[in-house]
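# only geometry, no sequence info:
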């Protein structure tokens, strides 16, 4: 059912395990089912969260782990080598809990992943240039105004305007300046979530630098937020309520809360800022900055024009960066973005 505005507290179910079920559209309320659960990687490899669901949700749930399977395919050589067996290992625990998967599910998805390897690499990294800008904003020293100036001047450059990402960068910049402010009803500073998101995670993700692996991981994390609106806008017919299942704290606590997506007429998607997230004075200032930094996107005429716009975005976000970061950004561009950019997904 479409409503005008639904509070985040009415669109999220927190589970004891630390996972959350999130209805990502602020104008689509929960229905009585069925529910299509879009799993992140942790939700795929850890099935215990499913036991925590209330029976009325559990009994009407369909699992869609393609995003998680894509992450495994793109980041885990052992999975890629034995993907049929690994997929079966992942889904068997859910099958034992009553979830139904189509026949030969593992073989079919392995074939799709193989056929679309280059295209998947491109799609996975499509937001990585905004990850670079987000990293520079959050990690910059107090005297370094270059990242902020790059954010503020984006609207004057002919680049792909991923307004959701620009809104996130704007929010991150504001809460970095105001590190003590908290989300309404929360006990931790809002900045702690975005700071943790941007930080290197040596133990959990084997990250030691802002390199290809780091950019792949963060682009993947963000795509759990960006993925569903894009999927539905491109005529994906979901099997029920679209629900994200994730354990990522920055996504659960900050990003889905503050920057929910909205479904407009004709299943077009947009991102919004939920001004209820912060006290009024802060929300007004954040919204003012978002309005200043965003503008309506101008769709490219074709893939060639889109490619040129992305190249300009790449040069923009690495302007003034350290040479090491520039090298990694260019490496990802050549090895991930370029090879599959002009290809088409095969179904």
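Here it is on my side, so go on. In this text, all values refer to a predicted model and were calculated from it rather than measured experimentally.
# all contacts plus neighbour counts: C-alpha atoms, from now on.
Noted.
# ok, and what's touching stretch 261-270?
Stretch 261-270 has contacts (C-alpha atoms under 8 Å, 6 or more residues apart in numbering) with 24-28, 164, 229-230, 232-233, 271-272.
# mind listing what's buried in it?
Residues 261-263, 269-270 are the ones in stretch 261-270 that count as buried (16 or more other C-alpha atoms under 10 Å).
# straight-line length of it, end to end?
Taking C-alpha to C-alpha, to the nearest Å, stretch 261-270 runs 6 Å from one end to the other.
# second structure follows, compare the two:
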């Protein structure tokens, strides 16, 4: 994957299949080239595999599949999967094998071993997104002037907490789009805000969700956003991609909005970086998003104690945005049961 000194247009980095899934080469300054490719699959792409039939044959022949994001989602959310993971994985990958994709011998057993070994760290990775989902849900649900919402985000960005600029940018994108709900990105028939609005809506009765913020709700939203954050994070941690990496997803909020407007950027430092592409937004709109993170100072070399204290402070800050004590209790459980146990651990591949 070559770092370029110019932006590759999104339409040259996204292939939308007839069945509705998208293959996205997410880094804005890297072209997809001619392969080989490493496709990272979310749970939808692993269970609904029509996209694989619809890809050109030469792309299939130059690609390997990495369903690690889907495995994480299933392991952390699906009790039936956890009860019989090896057979479940083998059944999931069979349609893809039939389409010509190859998986190494003992692939399923190796994946289960990785999931078991890394469960605490994976739960922490997901839970780092929980507070920002709470904050974004509140800011997009309340009647609040845009400038006030942006001031709230600026306050969060200056607080003594872990400063995840990508999540701040996403929250800022949300409140900006909320103020301009008729805005459509270039070439899109749906309003940009509708994607985020649908994404954050409660799905009562589905995957353990109800009509308010619960751990299943936070877990489900974090699982989706994890795909957006994953590739830059892997690169920062030294993961060696096979050729050019791409993600495969059917989630419209990701491939029609978030990955299009807030793409990761290849940086010589290997640090996870994100940028913004207007894609039809007015200058004033996307500049407001940038202003939220321009003054945020990223602090490195934290001690384990400092990291724990600041993560706890982030969860406490997010509780200010909860609707009631029941939601605050769910966030407390997210801290004690999901974030804290694996906070000092790294994922080991």
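Good, I have the coordinates. Treat the numbers as computed from the prediction; the structure is a model and nothing was measured.
# quick one: TM-score?
Here the TM-score for the pair of chains, by TM-score structural alignment, normalised by the length of the first structure, is 0.94; 344 aligned residues with a C-alpha RMSD of 1.9 Å.
# circling back: let's see which of the buried residues of stretch 261-270 of the first structure end up in strands.
Among these, DSSP state E puts 261-263, 269-270 in strands.
# of the residues you listed, closest to residue 155 of the first structure?
Using C-alpha to C-alpha, residue 270 comes nearest to residue 155 of the first structure of those, at 17.4 Å.
# the closest one matches what in the second structure?
In the second structure, residue 270 of the first structure lines up with residue 273, judged by TM-score structural alignment.
# likewise for residue 260 of the first structure?
Checking with TM-score structural alignment, residue 260 of the first structure has residue 263 as its match.
# neighbours of that match, how many?
Residue 263 of the second structure has 24 neighbouring residues, counting by other C-alpha atoms under 10 Å.
# how near is it to residue 30 of the second structure?
11 Å.
# just residue 161 of the second structure next, same as before
Counting by C-alpha to C-alpha - residue 161 of the second structure and residue 30 of the second structure are separated by 32 Å.
# right, and residue 52 of the first structure touches residue 13 too?
No. At 10.6 Å, residue 52 of the first structure does not count as touching residue 13 under the criterion of C-alpha atoms under 8 Å.
# just checking, residue 153 of the second structure touches residue 172?
Yes. Using C-alpha under 8 Å, residue 153 of the second structure makes contact with residue 172 at a distance of 7.2 Å.
# tell me which of those two has more neighbours.
Counted by other C-alpha under 10 Å, residue 153 of the second structure and residue 172 do not tie: residue 172 has more neighbours, with 29 against 22.
# what does the more buried one align to in the first structure?
In the first structure, residue 172 of the second structure lines up with residue 170, judged by TM-score structural alignment.
# elements contacting the one helix or strand its match maps to?
Assigned by DSSP states H and E, residue 170 of the first structure belongs to helix 163-177. For helix 163-177 of the first structure, the packing partners by 3 or more C-alpha pairs under 8 Å, 6 or more residues apart in numbering; DSSP states H and E come out as helix 128-139, helix 146-152, helix 190-198, strand 269-271, helix 280-293.
# residue 251 of the first structure: which of those is closest?
Going by C-alpha to C-alpha, the one of those nearest residue 251 of the first structure is helix 190-198, 8.6 Å.
# so the closest one aligns onto which residues of the second structure?
Counting by TM-score structural alignment, helix 190-198 of the first structure sits on residues 192-200 of the second structure.
# mean shift of the matching stretch relative to the first structure?
Its matched residues in the first structure lie on average 0.7 Å from stretch 192-200 of the second structure after superposition (mean C-alpha distance after the TM-score superposition for the first structure).
# contacting residues for residue 109 of the second structure?
Per C-alpha under 8 Å, 6+ apart, neighbours of residue 109 of the second structure: residue 86.
# quick one: map it onto the first structure.
Counting by TM-score structural alignment, the partner of residue 109 of the second structure is residue 107.
# just residue 59 of the second structure next, same as before
Per TM-score structural alignment, residue 59 of the second structure is aligned with residue 57.
# in the host helix or strand of that match, what's buried?
Using DSSP H and E, residue 57 of the first structure sits within helix 55-58. Across helix 55-58 of the first structure, burial judged by 16+ other C-alpha under 10 Å covers residue 58.
# after it, which helix or strand is next?
strand 61-64.
# for that next one, the distance to its chain's centre please.
Its chain's C-alpha centre and that of strand 61-64 of the first structure lie 19 Å apart, by C-alpha atoms, centre = their mean, to the nearest Å.
# likewise stretch 296-305 of the second structure?
Distance, centroid of stretch 296-305 of the second structure to centroid of chain: 22 Å (C-alpha atoms, centre = their mean).
# again, but for stretch 148-168 of the first structure
With C-alpha atoms, centre = their mean, you get 17 Å for stretch 148-168 of the first structure.
# now do stretch 3-10 of the first structure
With C-alpha atoms, centre = their mean, you get 20 Å for stretch 3-10 of the first structure.
# also stretch 147-162 of the second structure?
Per C-alpha atoms, centre = their mean, the centroid offset for stretch 147-162 of the second structure relative to its chain is 21 Å.
# picking that back up, list only those of the contacts of stretch 261-270 of the first structure flagged as buried.
Looks like the contacts of stretch 261-270 of the first structure have 24-28, 164, 229, 232-233, 271-272 buried, using 16+ other C-alpha under 10 Å.
# ok, the residues you listed vs residue 328 of the first structure, which is closest?
Of these, the one sitting nearest to residue 328 of the first structure (C-alpha to C-alpha) turns out to be residue 164, at 23.9 Å.
# distance of that closest one from residue 293 of the first structure?
For residue 164 of the first structure, the distance to residue 293 of the first structure equals 11 Å [C-alpha to C-alpha].
# follow-up on the earlier one: buried residues, the helix holding residue 170 of the first structure. List them.
163-176.
# if we only consider the residues you listed, which is nearest to residue 133 of the first structure?
residue 169 (7.4 Å).
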